[in-house]
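Asker: predicted model and sequence below, questions to follow.
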Amino acid sequence: MHVLLRITTPLRIPTKNAIFNHRFLRSEPESYAKLIEIYTHDRALHQGKKLHALLTTNGYVRFNLIASNLVALYTCCGQLSLARKLFDKIPQTSVRRWIALIGTCARCGFYDHALAVFSEMQTLHGQKPDNVFVIPSVLKACGHVCDRVYGEQVHCLILKCSFEIDAFVSSGLIVMYSKCGKVEDARKVFDGMVMKDLVALNAVVSGYAQQGLPNEALDLVEKMKLMGVNPNVVTWNALISGFAQKCDRVMVSEIFRLMIEDGIEPDVVSWTSVISGFVQNFRNDEAFDMFKQMLHHGFCPTSATISALLPACATAARVSEVNRAVPEIVISEFDDEWEICNGSQQSEGEETDSKPYR
């Protein structure tokens, strides 16, 4: 039986001594692999390197599971050259190494690298994605770099391998097409799903909203409700964002009403979506009106709210209003921008008391 790695301590990372203490960790590959996963989650590169040295000494680094997890650790910590060096030492017959590298690259934001490795897997080594789990990572990377052409090639491969029946793959296709601006293709994938779920619905709704088609998104939500797929707060916030970007205050209010009627309370993301939409369309007065309403309803602005509102801070009075409403810990994330706002208004001779918290 394996010893649990975290049992009585609140610390996520075991101490340096615990790594070499067999009372904490037995000499079994699965236990070491689990410890590497913990280090990967916490971006603990220093501890990971020490453990790698130990595993090299005792020979466990030759286990594919151990090596693949180390690849994931180094990739997640941005050490791509170290990850690749270790990756090349893993036997080429191991599918796990490809999944580890591609998945971690996509998860940690190295999207171009993920696509390059996937292409290498297909061309240089002649390996097809026999494992369906690698496909969502590839689709995620395609969406983030907006590579529609490559995404379509992956879609063809999915059909060839009969992976389209997998719900995660279908949802990945929907998100990819939506991010690439091909919401009509995303809708086709959605309509072709045998079992439509909320994740897929939210992906299509977000795609419609981002493309300025909130009415189509609302129609789909109403249709899916009749089929038993009820929207959640993510769905409603996507609709709010879509109508806010169109500066349609009437429909924004209507979505808020429908949301509450559906038993879901608006959250700070709901209000921030409205503020962001108005600011993007230079409707600063309306953005601040929504900001006041958000405060009136008892919501504390987040850093995302302030980021959305910053471009609308054209007067000292508004800067002061935001400063009074927002905790210093949130404002501190925008020190440079806030100094510019304060300085520009003071240079114009306006009276300001914009730093009551500072």
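Answerer: Looks like it arrived, so ask away.

Asker: C-alpha only now, for contacts and for neighbours.
Answerer: Noted.

Asker: once you drop chain neighbours, what's closest to the residue nearest in space to the middle of the chain?
Answerer: The centroid of the chain falls nearest to Arg107 when counting by Cα atoms, centre = their mean (8.5 Å). Counting by Cα to Cα, 6 or more residues apart in numbering, Ser137 is the residue found nearest to Arg107 once chain neighbours are left out, at 7.5 Å.

Asker: how close does the residue nearest to Thr302 when sequence neighbours are not counted get to Trp338?
Answerer: Spatial nearest neighbour of Thr302, chain neighbours left out: Val330 (6.4 Å); criterion: Cα to Cα, 6+ apart. Val330 sits 11 Å away from Trp338, going by Cα to Cα, to the nearest Å.

Asker: can you list residues touching both of those two?
Answerer: Listed contacts common to Val330 and Trp338 are nil; contacts here mean Cα atoms under 8 Å, 6 or more residues apart in numbering.

Asker: next, the buried residues of stretch 82-90.
Answerer: 83, 86-87, 90 (16 or more other Cα atoms under 10 Å).

Asker: wait, which of those is closest to Cys313?
Answerer: Lowest distance from Cys313 to the buried residues of stretch 82-90 (Cα to Cα) belongs to Ala83, with 45.0 Å.

Asker: got a list of what the closest one touches?
Answerer: When contacts are counted by Cα under 8 Å, 6+ apart, Ala83 touches 70-75.

Asker: could you count how many residues lie near the residue nearest to Thr302?
Answerer: Residues lying near Val330 (other Cα atoms under 10 Å) number 17.

Asker: look up how far Ile38 lies from it.
Answerer: From Val330 to Ile38 the distance is 29 Å (Cα to Cα).

Asker: ok, for Gln122, nearest residue in space, not its chain neighbours?
Answerer: Lys128 (5.7 Å).

Asker: below is structure B, check it against A:
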Amino acid sequence: MNQRAIEPGRQLHAHLCLTGLGYDTKLATKLVNLYSVCGSLSNAHRLFDRIPKSNLFLWNVLIRGYAWNGPYEVAISLYYNIIDYGLVPDNFTFPFVLKACSALSAIDVGRDIHEHAIRTGWEMDVFVGAALIDMYAKCGCVGDSRQVFDKIHVRDVVLWNSMLAAYSQNGCAEECLSLCGEMALAGVRPTVATLVIAISSTANIAALPQGRELHGFSWRHGFEIQDNVKTALVDMYAKSGSVKVARNLFERLTEKRIVSWNAIIAGVCESVKCDNHTDGDQR
């Protein structure tokens, strides 16, 4: 909880209560948002329960808070309360509640919410689509992720990255790299996230030639200066046996995080193991 940010909010709330404005719908909605963003969900929910609930934004704020911080079951329960209340979820509601489904691997609930998205006409929205792709991927149903992706014809880079991540998370490295090719043909400019996902996929199958191609692309387009890209390259080269290249990239990292150390240590250990095997064979 962000105590420094929450204290002025509490003081404002107390002042509004004293002046009789504590439960004004517009002001209370802003306070619910403040409490939620600061992680004070008990205060947010307590205030939510005391004011009229005809405003969808108010519901979305509270669902978002629980989807980010848990308990995730509460976010799902609030979603169904929206339906019972007669309100129609929008393209903010669906991504929030689907995030909660992802956290719980609640595939049956996720499918039910997907049906709601179809009925309300939000399935083709890129934000809802990205959330559906992520939910199915986190539940191990990457085929369903691809079906959602294929139905959406107007795709931004976020949607492409969501599908690439879905393949990568489920160990479908070749499918991920193939989709990168489709993305290039579609003329969609990659982001740092795109390259990290693609490079990680080459690392997982020790596909050094493709990894080198992605390294070259990163360098030509100025992505190599990003530590996230360099860390992915360290991991890729280390897993592919090119430990010297991995170490050179590692030394150029601006900030050496634990994931970077893990990648280079694992690569060095594997290299030493291979050298020992070679020495043993020669003996």
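Answerer: That came through, no problem. Nothing here was measured: the structure is a model prediction, and the numbers come from that model.

Asker: any chance you could compute the TM-score here?
Answerer: In this superposition the chains share a TM-score of 0.81, using TM-score structural alignment, normalised by the length of the second structure; 268 aligned residues with a Cα RMSD of 3.0 Å.

Asker: which residues in the second structure does the helix or strand that His155 of the first structure is a member of align to?
Answerer: Using DSSP states H and E, His155 of the first structure sits in helix 148-160. Matched against the second structure by TM-score structural alignment, helix 148-160 of the first structure falls on residues 107-119.

Asker: mean deviation, the matching stretch versus the first structure?
Answerer: By mean Cα distance after the TM-score superposition for the first structure, the fitted stretch 107-119 of the second structure averages 0.9 Å away from its aligned residues in the first structure.

Asker: same check on stretch 10-17 of the second structure?
Answerer: Here the mean offset of stretch 10-17 of the second structure against the first structure after fitting is 0.9 Å, by mean Cα distance after the TM-score superposition for the first structure.

Asker: gap between the nearest residue to Ala312 of the first structure once chain neighbours are set aside and His155 of the first structure?
Answerer: Distances taken as Cα to Cα, 6+ apart put Asn284 closest to Ala312 of the first structure, at 5.2 Å, once the chain neighbours are dropped. Distance of Asn284 of the first structure to His155 of the first structure, computed by Cα to Cα: 42 Å.

Asker: which helix or which strand is home to the residue mapped onto Phe118 of the first structure from the second structure?
Answerer: Per TM-score structural alignment, the equivalent position to Phe118 of the first structure in the second structure is Tyr79. When elements are assigned from DSSP H and E, Tyr79 of the second structure belongs to helix 72-85.

Asker: what does that helix rub up against?
Answerer: Here helix 72-85 of the second structure has contacts from 59, 62-67, 88-89, 93, 97, 100-101, 103-104, using Cα under 8 Å, 6+ apart.

Asker: so which of these comes closest to Ser218 of the second structure?
Answerer: For the contacts of helix 72-85 of the second structure, the closest approach to Ser218 of the second structure (Cα to Cα) belongs to Ala103, at 32.0 Å.

Asker: in which helix or strand would I find the closest one?
Answerer: Secondary structure from DSSP H and E places Ala103 of the second structure in helix 93-104.

Asker: mean deviation of that helix from the first structure?
Answerer: Overall, helix 93-104 of the second structure averages 1.7 Å from its counterpart (mean Cα distance after the TM-score superposition for the first structure).

Asker: show me what that helix is packed up against.
Answerer: If contacts are counted by 3 or more Cα pairs under 8 Å, 6 or more residues apart in numbering; DSSP states H and E, helix 93-104 of the second structure sits against helix 56-69, helix 72-85, helix 107-119, helix 126-138.

Asker: most tightly surrounded among those?
Answerer: Highest mean neighbour count among those (mean count of other Cα atoms under 10 Å): helix 126-138, with a mean of 25.

Asker: chain center to that helix: distance?
Answerer: 9 Å (Cα atoms, centre = their mean, to the nearest Å).

Asker: what's the mean distance for it versus the first structure?
Answerer: Mean for helix 126-138 of the second structure is 1.7 Å (mean Cα distance after the TM-score superposition for the first structure).

Asker: and the angle from that helix to helix 107-119?
Answerer: Counting by axes from the mean of the first three to the mean of the last three Cα atoms, to 10 degrees, helix 126-138 of the second structure lies at 160 degrees to helix 107-119.

Asker: give the equivalent position in the second structure for Lys188 of the first structure.
Answerer: Here Lys188 of the first structure is matched to Gln147 in the second structure, going by TM-score structural alignment.

Asker: list the helices and strands the helix or strand hosting its match packs on?
Answerer: Per DSSP H and E, Gln147 of the second structure falls inside helix 142-151. Packing partners of helix 142-151 of the second structure (3+ Cα pairs under 8 Å, 6+ apart): helix 126-138, helix 157-169.

Asker: for Gln226 of the second structure, which of those helices is the nearest?
Answerer: Among those, the nearest to Gln226 of the second structure by Cα to Cα is helix 157-169 (17.4 Å).

Asker: helices and strands around that closest one, which ones?
Answerer: With contacts taken as 3+ Cα pairs under 8 Å, 6+ apart, helix 157-169 of the second structure sits against helix 126-138, helix 142-151, helix 173-185, helix 192-204.

Asker: quick one: average offset of the second one versus the first structure, please.
Answerer: Translated: helix 142-151 of the second structure. In the superposition against the first structure, helix 142-151 of the second structure averages 1.3 Å from its aligned positions (mean Cα distance after the TM-score superposition for the first structure).

Asker: chain center to that helix, what's the gap?
Answerer: Distance, stretch centre to chain centre, for helix 142-151 of the second structure: 17 Å (Cα atoms, centre = their mean).

Asker: contact partners of that helix?
Answerer: Here helix 142-151 of the second structure makes contact (Cα under 8 Å, 6+ apart) with 124, 129, 132-134, 136-137, 159, 163, 166-167, 170.

Asker: can I get those in TSV with distance to Glu251 of the second structure?
Answerer: Formatted as TSV, the contacts of helix 142-151 of the second structure follow (distance: Cα to Cα, whole Å):
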residue	distance to Glu251 of the second structure
Met124	44
Gly129	39
Leu132	39
Ile133	36
Asp134	34
Tyr136	38
Ala137	34
Leu159	33
Met163	32
Ala166	31
Tyr167	30
Asn170	31
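
Asker: pull the most distant pair out of those.
Answerer: Spanning the widest gap among the contacts of helix 142-151 of the second structure are Met124 and Asn170, at 23.5 Å by Cα to Cα.

Asker: compare these two (neighbour count), which wins?
Answerer: Shown here are Met124 of the second structure and Asn170; by other Cα under 10 Å, Met124 has more neighbours (19 against 15).
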